[in-house]
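Q: Next one to model:
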Amino acid sequence: MAFLCKWTIRTVGACYLVALALLLIGTFGLFGQERDPLSGVFLIPLGLPWVSLLDGVSDGLKPWLAALAPAINLFILMALCRAFSRKKA
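A: Now for the predicted structure:
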């Protein structure tokens, strides 16, 4: 179980870092890339269901909270893995 937890956390973390990098590259036009308003689209599925709860938030905070939403899922995964690994020991 610990092996599966470690690789799940690593995979989700790597996907999150790649999605954040694509957001930064597309938003600021780094490395000669054109600016793209949809560069953060890969963060949406990683941040579900928390992204869907952002309807009542002001428009200025939505991009920041959407970028942080996958971190919530990552922390939940880490907490679950720790809880299950302590339960067995």
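Q: okay, CA-based contacts and neighbour counts for the rest of this
A: Will do.
Q: so where do the helices sit in this protein?
A: 2-28, 43-46, 62-88 (DSSP state H).
Q: any idea which residue sits dead centre in this structure?
A: Pro70 (2.5 Å; CA atoms, centre = their mean).
Q: hmm, back to that, how about the helices of the chain in JSON lines, adding distance to Gly56?
A: Shown next, in JSON lines, are the helices of the chain (distance: least, CA to CA, whole Å):
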{"stretch": "helix 2-28", "distance to Gly56": "23"}
{"stretch": "helix 43-46", "distance to Gly56": "17"}
{"stretch": "helix 62-88", "distance to Gly56": "9"}
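Q: Return the most buried member of the ones you listed.
A: helix 43-46 (a mean of 19; mean count of other CA atoms under 10 Å).
Q: for comparison, sequence B:
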Amino acid sequence: MTRICRFVIGLFVALYVAALGLFVIGTFGLLGQERDPLSGVFLLPLGWPWTGLVDLFPEPLWPWLTSATPLLNLAVLVTLCSFLTGRHGQTR
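A: Model prediction:
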């Protein structure tokens, strides 16, 4: 189970870093790219269902909160894997 958890978490982190990179490049027009308002579209499925709660905050924060929502899912994955492998509550 540990290998599967590490693989899933690693894959999620890699997808998040790639989507975050595309978001930053498209938002600020880096590397010669034009500014693209849809550059954060790959962050939406990674942050689902938390992206639906972003509307509760002021509109200027929406892009930044949307880019942070996958971190909540990453925390859920890490917690779930720690429970499944029996490492919860243990200190080293």
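Q: tm score of chain vs chain?
A: The TM-score (TM-score structural alignment, normalised by the length of the first structure) is 0.92; 87 aligned residues with a CA RMSD of 1.0 Å.
Q: In space, what's closest to the residue nearest to the centre of the first structure - neighbours in sequence excluded?
A: Nearest residue to Pro70 of the first structure in three dimensions, chain neighbours excluded: Gly47, at 4.0 Å (CA to CA, 6 or more residues apart in numbering).
Q: The one you found: what's it in contact with?
A: Ala66, Ala67, Leu68, Ala69, Pro70, Ala71, Ile72, Asn73 (CA atoms under 8 Å, 6 or more residues apart in numbering).
Q: quick one: the nearest residue to the last one once chain neighbours are set aside from Gly13 of the first structure, how far?
A: Spatial nearest neighbour of Asn73 of the first structure, chain neighbours left out: Gly47 (6.8 Å); criterion: CA to CA, 6+ apart. When CA to CA, to the nearest Å is the yardstick, Gly47 of the first structure and Gly13 of the first structure sit 12 Å from each other.
Q: Just to confirm, what residue in the second structure is aligned with Asp59 of the first structure?
A: Per TM-score structural alignment, the equivalent position to Asp59 of the first structure in the second structure is Glu59.
Q: What is the burial count for that match?
A: 10 (other CA atoms under 10 Å).
Q: that older thread, of all the helices of the first structure, which lies closest to Leu53 of the first structure?
A: Closest approach to Leu53 of the first structure among these (CA to CA): helix 62-88, 9.9 Å.
Q: rewinding a little: what separation do you get for the residue nearest to Pro70 of the first structure and Arg82 of the first structure?
A: In terms of CA to CA, Gly47 of the first structure sits 21 Å off from Arg82 of the first structure.
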